[in-house]
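Colleague: Have a look at this fold, sequence not included:
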């Protein structure tokens, strides 16, 4: 699996900031305080799936057969985690820009004062999504490396 880079995540967050800053009428759009809660739910689900898969990988219960988790499921969970990290970073930047704008214009616009709690909750929930996705991504790795392990881990092939 390719490592998720810090630069890519920051880039996604900056794009989210730019979208929020360039969106006409965003300041005057009311934001519910619960608007970010689905991101929190997704982050918790991904963290729980990561813990489940970590236990399965640790106990060597990955494979084809009854009581085993198929390897393709683990690979798809890793792909979901990678996509969620980037989507969460984008939305984190968006919510951060919205919250910062609300904080800066709190005394000037009544709607900005009302949007501040929603912006802060959105930042927290987006950060939870990124954290849950990073945990899931980490839990989907092979325990002793593999053929494409850049750290030179032992492969599980017959020639080892």
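Modeller: That came through fine. Not measured: the values here are computed from a predicted model.
Colleague: From here on, just use CA atoms for contacts and neighbour counts.
Modeller: Noted.
Colleague: Next, name the residue at the spatial heart of this structure.
Modeller: Residue closest to the average C-alpha location in the chain (Cα atoms, centre = their mean): residue 130, at 2.7 Å.
Colleague: Isn't that residue up against residue 82?
Modeller: No: judged on Cα atoms under 8 Å, residue 130 makes no contact with residue 82 at a distance of 9.5 Å.
Colleague: picking up where we left off before, can you give me every residue that contacts the residue nearest to the centre of the chain?
Modeller: When the contact criterion is Cα atoms under 8 Å, 6 or more residues apart in numbering, the partners of residue 130 are 43, 84-86, 88-89.
Colleague: Please repeat the previous calculation with a cut-off of 6 Å.
Modeller: Contacts for residue 130 (Cα atoms under 6 Å, 6 or more residues apart in numbering) come out as 85, 88.
Colleague: What ranges does the protein have for its helices?
Modeller: Counting by DSSP state H, one finds helices in the chain at the ranges 6-22, 37-58, 71-104, 110-139.
Colleague: Buried ones in the longest one, by neighbour count?
Modeller: Neighbour-count burial for helix 71-104 flags 74, 77-79, 81-82, 84-103 (criterion: 16 or more other Cα atoms under 10 Å).
Colleague: The residue nearest to residue 97 when sequence neighbours are not counted - how many residues pack around it?
Modeller: Among residues not flanking residue 97 along the chain, residue 17 sits closest, at 5.2 Å (Cα to Cα, 6 or more residues apart in numbering). Look at residue 17: counted by other Cα atoms under 10 Å, it has 20 neighbours.
Colleague: ok, structure two:
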């Protein structure tokens, strides 16, 4: 399984941002006001994943006083991290698309000003989810997977042409 690449998440977020912006431009007048803490749940999930990542990292590295991690638990944590990173990137794209529409109008329209604040908070929380998910995925790596280690026991450098 390959590690999630931030550039892939950025690409997903960018495509979603463009699509969301187009949809919002067409329907903004008929949308209800966005609650101030609409995206806060994503921030809470990001924090929870970062905390879980730290706990799993200690267990994977078999630090004293911790129980070893069952391989299936680590695999499930990686899958949660990958799904959360993708969901966070998608939602960051949605909030970016909203902000691209409402920020220019925030000085003139009260609803746009309120939605700008809500969208900004939600965007930060969605990016927090992405960060927490990437950290959780990183923490689930075994010490053998750390950078600088040779994959599959192969040597690098002068040993290979």
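Modeller: Now that the structure is in, tell me what you want to look at. The structure presented is a predicted model; accordingly, all values stated were derived computationally and were not measured.
Colleague: what's the spacing between the residue nearest to the centre of the first structure and residue 145 of the first structure?
Modeller: Here the criterion is Cα to Cα, to the nearest Å. By it, residue 130 of the first structure lies 24 Å from residue 145 of the first structure.
Colleague: Residue 31 of the first structure is nearest to which of the helices of the first structure?
Modeller: Distance to residue 31 of the first structure, taken as Cα to Cα, is lowest for helix 110-139 among the helices of the first structure, at 5.4 Å.
Colleague: what's the mean deviation for that closest one versus the second structure?
Modeller: Superposed on the second structure, helix 110-139 of the first structure shows a mean distance of 0.7 Å to its aligned residues (mean Cα distance after the TM-score superposition for the first structure).
Colleague: got the buried residues for that helix?
Modeller: So for helix 110-139 of the first structure, counting by 16+ other Cα under 10 Å, buried means 111-139.
Colleague: cool, stretch 14-27 of the first structure as well?
Modeller: Here stretch 14-27 of the first structure shows 14-17, 19-21, 27 as buried, counting by 16+ other Cα under 10 Å.
Colleague: so which of the residues you listed would you say is closest to residue 37 of the first structure?
Modeller: Distance from residue 37 of the first structure was checked for each of the buried residues of stretch 14-27 of the first structure by Cα to Cα. The minimum falls on residue 16, at 18.0 Å.
Colleague: got a list of what the closest one touches?
Modeller: With Cα under 6 Å, 6+ apart, residue 16 of the first structure has these contacts: 90-91, 93-94.
Colleague: What is the neighbour count of the closest residue to residue 142 of the first structure other than its chain neighbours?
Modeller: The spatially closest residue to residue 142 of the first structure, leaving aside those adjacent along the chain, is residue 57, at 7.4 Å (Cα to Cα, 6+ apart). Applying other Cα under 10 Å, we find 21 residues neighbouring residue 57 of the first structure.
Colleague: got it, and residue 61 of the second structure?
Modeller: Look at residue 61 of the second structure: counted by other Cα under 10 Å, it has 16 neighbours.
Colleague: Distance-wise, check it relative to residue 80 of the second structure.
Modeller: Distance, residue 61 of the second structure to residue 80 of the second structure, using Cα to Cα: 20 Å.
Colleague: How about residue 64 of the second structure?
Modeller: Distance from residue 64 of the second structure to residue 80 of the second structure, by Cα to Cα: 26 Å.
Colleague: Same check on residue 48 of the second structure?
Modeller: 12 Å.
Colleague: now residue 19 of the second structure
Modeller: Using Cα to Cα, we find residue 19 of the second structure at a distance of 26 Å from residue 80 of the second structure.
Colleague: thought residue 106 of the first structure was touching residue 116?
Modeller: No: applying Cα atoms under 6 Å, one finds residue 106 of the first structure not in contact with residue 116, separated by 7.9 Å.
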